[in-house]
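J.: Need a 3D model of the sequence below.
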Amino acid sequence: MFIIKTLFSMSAFLYNNEAISNFLSILAIVFVFAIYYETTRIDAYKRLINSNYKKDLLYNEIHHRVKNNLNLVSSILAIQAEKEDEKTKNAIQASKNRIDAMAMVHSMLYVSNDLEKVNAKRFIEKLYLNIQSTISDRVKIVFKSQEIELSLNEVIPIGLIVNELVTNSIKYAFKDIKNPKIIIVLNSHKNNILLTYFDNGRGYNQKDTQNFGLKLVDLNVKQLKGTLKISHNHGLCYKIIYKRNAHV
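T.: You can find the predicted model right below:
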């Protein structure tokens, strides 16, 4: 009985021109609204993609220009060093290496898919090989690192720290040392980054604390809001640890 009534009401609806007209009007409104909503959504999505693309292009251009400017300064220093005495030349070369370390960061960001982070393993490896090629290749450097992505606020201080320690070791630590070695280890545990640096050189000297490079190490550790521990047993060991939450 219920089915018969339902069929009757449907057939009555079909013969009611006003009801059909109202139904079609509502259907048309819903259809137009759906098309408008989808068109608006697609347009907004395209604008968002376009905006992100332009932002990425801008970031790329910034890193590219900073890299070029730093390379220009580095080249000027190299030219200037040729005219100076040995002591001044060494000081200029040290400054050039620091600038090269910063330029390397921007160079890696420029070609990276992520414009805000650098692969720490590749960066440090490239950095110490560059230092080694300009100072001495007789020192064996062992580097171990997890695959860690570091932000710009992390990687520049770490790069400068590694630059100073490697440079300082190669220049001053290995006098009369038969098999000079440097070990660098970078690890991440939970929310902490631990950088361990060791050389089997002549060990700790109180005068070393007055070295400008080591003062720069201390300054960069403070910039990371980290802690530095120095020990000397069959060489010299630096342990630097900091929390990532303030930098990412």
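J.: Please count neighbours and contacts with C-alpha atoms only from this point.
T.: Will do.
J.: Mind jotting down where the strands sit in this protein?
T.: 117-119, 140-145, 149-151, 181-189, 192-199, 227-231, 236-243 (DSSP state E).
J.: Show me what the fifth one is packed against.
T.: Strand 192-199 sits against strand 181-189, strand 236-243, with contacts defined as 3 or more Cα pairs under 8 Å, 6 or more residues apart in numbering; DSSP states H and E.
J.: Deepest-packed of the ones you listed, please.
T.: strand 236-243 (a mean of 19; mean count of other Cα atoms under 10 Å).
J.: that older thread, the helices and strands packed on strand 192-199: which one's closest to residue 40?
T.: strand 236-243 (43.7 Å; Cα to Cα).
J.: relative to strand 181-189, how tilted is that closest one?
T.: 20 degrees (axes from the mean of the first three to the mean of the last three Cα atoms, to 10 degrees).
J.: contacts for strand 236-243?
T.: For strand 236-243, contacts defined as Cα atoms under 8 Å, 6 or more residues apart in numbering pick out 191-204, 221, 224-231.
J.: follow-up on the earlier one: can you tell which of the strands of the chain is closest to residue 165?
T.: strand 192-199 (7.9 Å).
J.: now the other sequence, so there's something to compare against:
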Amino acid sequence: MNSFINIEKKVYPDKPELVIEHMQSRLQSLADLHNQTYKNGDFEILNLKTNIENQDTALNNLLSENKDINFISNIEPDICLPISITTPIMLIINELTTNSIKHAFKNDENQEKIITKSAKLINNETCELIYTDNGKGIKKIENKEGHLGLNIIQSLTKQINGTLEINTPEKGSRFKIIFPIKEDTCDIQNNKFHN
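T.: Alright, predicted model coming up:
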């Protein structure tokens, strides 16, 4: 969180309210994650489907003014990850969702706004996460806020030794992240972000 604050203070020196809003969404995602941890009594392994569905509700309530985002999740129910991997994944989804709500759907009130997430195990050691929205597409997002979010997503993906693939279909944006699910194959100590 300290790294996030330091980055955004540099990018938005005259917009403290924006920094606070962004931090609220990240803290909400982490709070939901840790609430689920304590609720289940398992402080090491977390169910990805449960956490993503909880995050959808929280982010829609926090970030979407009209609560009009249609969240669709197709997450395999048996994907359970160490908290050291789940935490960056939830922060990645937080950044992607924030970018969609703030930029992809901006000034398009008549559009049906859809965010879809799917996740599946490729094998016993690898997971694939795909995030899509039907907004205006990432190529048209050329301001600092869009680039900052992408930088954070790339840093978080690198933290879990994942690979990030960004596609711009005819409508919207698509992000595919493939990452190892074993804690000992992830660089969990690399938790600083650079801009």
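J.: TM-score of the superposed pair?
T.: Here the TM-score for the pair of chains, by TM-score structural alignment, normalised by the length of structure 2, is 0.77; 166 aligned residues with a Cα RMSD of 2.4 Å.
J.: Dump the strands of structure 1 to JSON lines, plus distance to residue 81 of structure 1.
T.: JSON lines is the format used below for the strands of structure 1 (distance: least, Cα to Cα, whole Å):
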{"stretch": "strand 117-119", "distance to residue 81 of structure 1": "31"}
{"stretch": "strand 140-145", "distance to residue 81 of structure 1": "27"}
{"stretch": "strand 149-151", "distance to residue 81 of structure 1": "33"}
{"stretch": "strand 181-189", "distance to residue 81 of structure 1": "28"}
{"stretch": "strand 192-199", "distance to residue 81 of structure 1": "28"}
{"stretch": "strand 227-231", "distance to residue 81 of structure 1": "33"}
{"stretch": "strand 236-243", "distance to residue 81 of structure 1": "30"}
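J.: Quick one: closest of these to residue 33 of structure 1.
T.: Across the strands of structure 1, closest to residue 33 of structure 1 is strand 117-119 (Cα to Cα), at 42.9 Å.
J.: okay, and that closest one goes to which residues in structure 2?
T.: Strand 117-119 of structure 1 lines up with residues 45-47 of structure 2 when matched by TM-score structural alignment.
J.: for the longest helix belonging to structure 2, which positions count as buried?
T.: The longest helix of structure 2 (DSSP state H) is helix 16-40. If you call a residue buried by 16 or more other Cα atoms under 10 Å, then helix 16-40 of structure 2 has these buried ones: 19, 22-23, 25-26, 28-30, 32-34, 36-37.
J.: So which residues of structure 1 form helices?
T.: 2-14, 17-81, 86-110, 120-135, 152-168, 212-223.
J.: With structure 2 overlaid, how far apart is the last one on average?
T.: Relative to the matching residues in structure 2, helix 212-223 of structure 1 has an average distance of 1.0 Å after the fit, by mean Cα distance after the TM-score superposition for structure 1.
J.: Show where that helix falls in structure 2, residue numbers please.
T.: Helix 212-223 of structure 1 covers residues 148-159 of structure 2 once aligned (TM-score structural alignment).
J.: Report the buried residues of that stretch.
T.: Within stretch 148-159 of structure 2, judged by 16+ other Cα under 10 Å, the buried ones are 148, 149, 150, 152, 153, 154, 155, 156, 157, 158, 159.
J.: could the residues you listed go into TSV alongside distance to residue 180 of structure 2?
T.: Output for the buried residues of stretch 148-159 of structure 2, formatted as TSV (distance: Cα to Cα, whole Å):
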residue	distance to residue 180 of structure 2
148	25
149	23
150	21
152	19
153	16
154	16
155	16
156	13
157	11
158	11
159	11
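J.: closest to residue 62 of structure 2 among those residues?
T.: The nearest one, if we look at the buried residues of stretch 148-159 of structure 2 relative to residue 62 of structure 2 and count by Cα to Cα, is residue 149, at 17.6 Å.
J.: Does the closest one touch residue 97 like I think?
T.: No: if you go by Cα atoms under 8 Å, residue 149 of structure 2 and residue 97 don't touch, sitting 10.1 Å apart.
J.: State the number of residues packed around residue 123 of structure 2.
T.: 10 (other Cα atoms under 10 Å).
J.: Quick check: the gap between it and residue 5 of structure 2.
T.: The gap separating residue 123 of structure 2 from residue 5 of structure 2 is 36 Å, by Cα to Cα, to the nearest Å.
J.: residues near the closest residue to residue 233 of structure 1 other than its chain neighbours, how many?
T.: Of all residues not flanking residue 233 of structure 1 in the chain, residue 203 sits nearest, at 7.3 Å (Cα to Cα, 6 or more residues apart in numbering). When neighbours are defined as other Cα under 10 Å, residue 203 of structure 1 has 16 of them.
J.: Please say which position in structure 2 residue 203 of structure 1 maps to.
T.: With TM-score structural alignment as the criterion, residue 203 of structure 1 matches residue 137.
J.: so who does that match touch?
T.: 104, 168, 169, 171, 172, 173.
J.: most surrounded residue in these?
T.: Highest count within those by other Cα under 10 Å belongs to residue 104, 23 neighbours.
J.: Leaving out chain neighbours, which residue sits closest to it?
T.: Using Cα to Cα, 6+ apart, the nearest residue to residue 104 of structure 2 is residue 135, at 4.4 Å.
J.: Contacts only, for the one you found.
T.: Residue 135 of structure 2 touches 100, 104, 105, 113, 171, 172, 173, counting by Cα under 8 Å, 6+ apart.
J.: ok, the residue positioned nearest the centre of structure 2 to residue 129 of structure 2 distance?
T.: With distances taken as Cα atoms, centre = their mean, the residue of structure 2 nearest its centroid is residue 93 (1.4 Å). Using Cα to Cα, we find residue 93 of structure 2 at a distance of 10 Å from residue 129 of structure 2.
J.: And residue 123 of structure 2, by the same measure?
T.: For residue 123 of structure 2, the distance to residue 129 of structure 2 - Cα to Cα - is 13 Å.
J.: Check residue 160 of structure 2 too.
T.: Distance from residue 160 of structure 2 to residue 129 of structure 2, by Cα to Cα: 13 Å.
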